[in-house]
Structures are given as structure tokens and as C-alpha cells.
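>>> A structural model of the following input is requested.
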Amino acid sequence: MIAAAQTPRRRRGFAALMSVLLVVIILFATAPLLSVLLSSWIAAANDCVLNEGGVHPCVIAGVDHGETLAIMFVAGWFMFFTVPAGAAALAVWLIVLVLGLVMRRQGRNPAQ
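Got it, this is the predicted structure:
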């Protein structure tokens, strides 16, 4: 009876862990893209010049955010690392998910 009570808890734990890992992998892989999009949106909303060529002044509410926006924009180059690493992590995640589901199915009905 004790083993039967722990099984649903383990299943929920596995599902929760896999869900959290998926979100972390996706956020890691897309973080540079999100940085570029956010900096571009902020610069466009405030009529600022933003490019890889250098830092341009961007005064928002009396404070110059040009350097911060330039760093966020250039951080997009990290996509050359994060996207392939995220794809590899996603492949490993998928393998672990399939193995976990197969093991769960075999544990429930060992005759198959």
C-alpha cells in the first residue's frame, strides 16, 4: 500500500521536473534573442538609434540608457552558442522524457 501511494507522487515529480527543465532550456536558448528584441523595442519606442556600430545616446526619463541598450543588442551574438547548446539540451531532454515514459509504462504493466 505504501508503494502505491508513492507512485503518483513520483509521477507528478517527474512531470514537474521535466516541465521546469523544458522552460529553463527554452529560456536559455532564446535569452539573447529576447535581449535583442527588448532593446530594439525600447529604442524604437523612444526614437533612439540602436546598432552594432557603437553606443548612441538614448535618454529616457532624463537618464541616458544608450550603453545598456547597446550591450543588450550586441548580446544577440550569444545566440551562436545558446541556440546549438539549447538544441543539444532539448535532444537530451527528449531522450530522458521518452525513457521515463517507457519505464513508467513497463512498471505499470510488466507483462508487455
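>>> contacts, neighbours, all on C-alpha from now
Noted.
>>> which residues sit in contact with the residue nearest the centre of the chain?
The centroid of the chain falls nearest to residue 27 when counting by C-alpha atoms, centre = their mean (1.2 Å). Neighbour list for residue 27: empty [criterion: C-alpha atoms under 8 Å, 6 or more residues apart in numbering].
>>> wouldn't residue 28 be in contact with residue 82 here?
Yes. Residue 28 lies in contact with residue 82 (C-alpha atoms under 8 Å); the separation is 6.5 Å.
>>> For the two, indicate the residue with more neighbours.
residue 82 (21 against 16; other C-alpha atoms under 10 Å).
>>> and this one, so I can compare the two:
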Amino acid sequence: MTRIGKSLIMALILGGALPVTTARAALHPYHDRVAQIEMLLASEKLAHALDMAPIESLLLLGMGPTGKIGWSVESEACKLTITLIPVPPSMPGPTNYKIDDISACE
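Sure, this is the predicted structure:
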């Protein structure tokens, strides 16, 4: 490519005539699942919903049609469902999660 060609491309990019896109960095599925579990374990909302009882099991229920992710959480006296919402990063980086809903204990 000639010097003029390179200069023209740079001018078009800087001037906004050519869009520049960035790819979002995705975590390996293993690390993404670890991020979900860490968020659950650190949640004060979940701790209070379980009445501070220790967690005995976590079971991934899967992703629903709206993109929300369901988890079943059990303690000795309580079984509940918690729903997470994926929060895509505004810049390249991993997806974060926030709690959407926690069911009542069964």
C-alpha cells in the first residue's frame, strides 16, 4: 500500500467515515461459570434469603429465552431459585452478573 493510501485510510477512520469496531473479550465458559458462582456466594441478598444458613448445593438450571440464568440453591431448611441477568461490558472485558430475582424458600 502506498503512503497516500495509508494516510487516506487513517484520515477516513479518524474522521468517522470508516467504522472501527472492537470485539468483546469473552471468558472461557469455565471461567464465566466461576464468575456466576462467585457472585452468588458473595451475595448478601442470597445470604438473607437463606437466613444465613450454609449452602449445601448449587445447581445450574440453565438460560431462559430472555437470556436470564437460573440457579437452584439449597440449604438444610430451604430450597430456592435465583435468577441472574448477564450485564455485558461497555468495553472489552468479561460479562458481569446481577441478581434479578430470588424465590421464596420451599
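>>> Once they're superposed, what TM-score comes out?
Once superposed, the chains reach a TM-score of 0.30 (TM-score structural alignment, normalised by the length of structure 2), with 56 aligned residues with a C-alpha RMSD of 4.2 Å.
>>> Could you point out the helix or strand that follows the helix or strand where the residue nearest to the centre of structure 1 lies?
Secondary structure from DSSP states H and E places residue 27 of structure 1 in helix 2-45. Of the helices and strands lying after helix 2-45 of structure 1 in sequence (DSSP H and E), the nearest is strand 59-60.
>>> Distance-wise, check the residue nearest to the centre of structure 1 relative to residue 87 of structure 1.
12 Å (C-alpha to C-alpha, to the nearest Å).
>>> likewise residue 11 of structure 1?
Counting by C-alpha to C-alpha - residue 11 of structure 1 and residue 87 of structure 1 are separated by 25 Å.
>>> Next: residue 93 of structure 1.
Counting by C-alpha to C-alpha, the gap from residue 93 of structure 1 to residue 87 of structure 1 is 10 Å.
>>> same deal with residue 23 of structure 1?
13 Å.
>>> Between these two, which has more neighbouring residues?
Ranked by neighbour count (other C-alpha under 10 Å), residue 23 of structure 1 and residue 87 place residue 87 first, with 14 against 11.
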